[in-house]
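Chemist: Next input, structure requested:
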Amino acid sequence: MIDDIAKDAASRMAKSVESLNQDLHKVRTGRAHTSLLDQVSVNYYGSDVPLNQAATVVASDARTLLITPFERNMIAPIEKAIMESNLGLTPSSAGTAIRIALPPLTEERRRDLVKVVRSEGEQAKVAIRNIRRDANSDFKQLLKDKDITEDEAKEAEDRIQKLTDKYVGEVDQLLTDKEAELMSV
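Modeler: Presented below is the predicted three-dimensional model:
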């Protein structure tokens, strides 16, 4: 029982860290990265589909994204979807492709993005702590039901605390790396 609760907690904590990692990839650093457009969906013959299912997205250089629609008539809907996505990106079509030039970030914008990154990190830490709390309450319930001894409950709580420390450390490392990436010119 203790092992099952610990495995579940570890799995959920790992998912929280992975979710943070995905969220941090969406934060623009001034470099072209295809994940910037992951949340953009395009109206493709009456249904909304992710951009990567209607076109090929590549980083042609450090500051330019190149989008090549699978069908020529999709250029206008893709441009419209990017404009409406509130990413602050301006697409420009060039024949059969769409280019998005990413302007360099100002110092003020970099500091704002660092605040956003820290906020995301704090939310991930809160999620990890909530998982710890849930696991510890499960252990207390097992103790109350006399399914485990007090010593086993204490060892299980220590084990969950070590997991919590490990995953909070991973979150801190992700934040440190992203902040360094944001502040580098």
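
Chemist: hey, let's count contacts and neighbours off CA atoms from now on
Modeler: OK.

Chemist: so what does the top helix by length along the chain touch, helix or strand wise?
Modeler: Counting residues, the longest helix found in the chain (DSSP state H) is helix 107-144. Under the contact criterion of 3 or more Cα pairs under 8 Å, 6 or more residues apart in numbering; DSSP states H and E, helix 107-144 touches helix 2-25, helix 150-183.

Chemist: For the helix or strand following the shortest one, buried residues please.
Modeler: The reference is to helix 2-25. Using DSSP states H and E, the next helix or strand after helix 2-25 towards the C-terminus is strand 41-44. If you call a residue buried by 16 or more other Cα atoms under 10 Å, then strand 41-44 has these buried ones: Ser41, Val42, Asn43.

Chemist: The helix or strand immediately after strand 41-44 in the chain: how far from the chain's middle?
Modeler: The helix or strand immediately downstream of strand 41-44 is strand 47-50, counting by DSSP H and E. Centroid separation between strand 47-50 and its chain, computed with Cα atoms, centre = their mean, to the nearest Å, is 21 Å.

Chemist: Next SSE downstream of strand 47-50?
Modeler: Per DSSP H and E, strand 47-50 leads on to strand 55-61 as the next helix or strand towards the C-terminus.

Chemist: Now show me the structure for the sequence below, then we'll compare the two:
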Amino acid sequence: MADEFILDTDDLQRRMEGAMTALRSEFSSLRTGRASASMLEPVMVDAYGQPTPVNQVGTVNVPEPRMVTINVWDKGLVGKVEKAIRESGLGINPQLNGTIIMLPIPELNEERRKELTKVAAQYAEHARVAVRNVRRDGMDQIKKAKADGMSEDDQKFWETEVQDLTNTFIGHVDEALEAKQAEIMQV
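Modeler: Coordinates of the predicted model:
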């Protein structure tokens, strides 16, 4: 029989924060009409026979609000970097200037903005599911402890703790989504 069950809420909170970190990372890759070096993070270049992130084959800079530049270190990779950007689905048309690739960021039209808000909503839903999965793990631990002899009062206490933590993080996801959607829709 269990003496005193103590749920590791710090572990649950850490795992829920991991879902938030993943969400922020996904949000940073969404284009909002402003130049950002992070928008190139998902782009992989076939460099030296293996997929390599763009920031590992050149220096990525944002010299002005609507321009990203990549100074490719190896002249032989310039064409591959340009091809990777064209095929990435970012909707950006790279311009070559020697070993420097310039990426002018076009204004987003209304239709594209609405599309991006839907993508942001999908990312947020994935984060909510991840938070709920952590909640389920916590509830399973409580049920196991109940089977091992935990009192009903303790069970209710821990279930309330886990639910409060879950509600807090779902609220954080919703706030992040609202902020990102407002940023995307801003002209």
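
Chemist: Mind putting the helices and strands packed on helix 107-144 of the first structure into JSON lines with mean neighbour count and distance to Asn73 of the first structure?
Modeler: Formatted as JSON lines, those follow (neighbours: other Cα atoms under 10 Å; distance: least, Cα to Cα, whole Å):
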{"stretch": "helix 2-25", "mean neighbour count": "16", "distance to Asn73 of the first structure": "30"}
{"stretch": "helix 150-183", "mean neighbour count": "17", "distance to Asn73 of the first structure": "36"}
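
Chemist: Could you dump the ones you listed into a markdown table and include distance to Ala101 of the first structure?
Modeler: Shown next, in a markdown table, are those (distance: least, Cα to Cα, whole Å):
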| stretch | distance to Ala101 of the first structure |
| --- | --- |
| helix 2-25 | 18 |
| helix 150-183 | 18 |
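
Chemist: circling back to that earlier point, go through the buried residues of strand 41-44 of the first structure and name the one nearest Ala54 of the first structure.
Modeler: Taking Cα to Cα as the measure, Ala54 of the first structure lies nearest Val42 of the buried residues of strand 41-44 of the first structure, at 7.5 Å.

Chemist: Who are the contact partners of the closest one?
Modeler: Neighbouring residues of Val42 of the first structure by Cα atoms under 8 Å, 6 or more residues apart in numbering: Asp48, Val49, Pro50, Leu51, Ala54, Pro77, Ile78, Ala81.

Chemist: To which residue of the second structure is the first one aligned?
Modeler: So the one you mean is Asp48 of the first structure. Aligned by TM-score structural alignment, Asp48 of the first structure pairs with Pro51 of the second structure.

Chemist: Isn't that match up against Val43?
Modeler: No - shown here, Pro51 of the second structure and Val43 do not form a contact pair, counting by Cα atoms under 8 Å, at 9.2 Å.

Chemist: More neighbours: which of the two?
Modeler: Neighbours were counted for Pro51 of the second structure and for Val43 using other Cα atoms under 10 Å; Val43 has more, 20 against 11.

Chemist: Can I get the buried residues of strand 41-44 of the first structure in JSON lines including distance to Arg63 of the first structure?
Modeler: Listed next are these as JSON lines, based on distance: Cα to Cα, whole Å:
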{"residue": "Ser41", "distance to Arg63 of the first structure": "22"}
{"residue": "Val42", "distance to Arg63 of the first structure": "23"}
{"residue": "Asn43", "distance to Arg63 of the first structure": "26"}
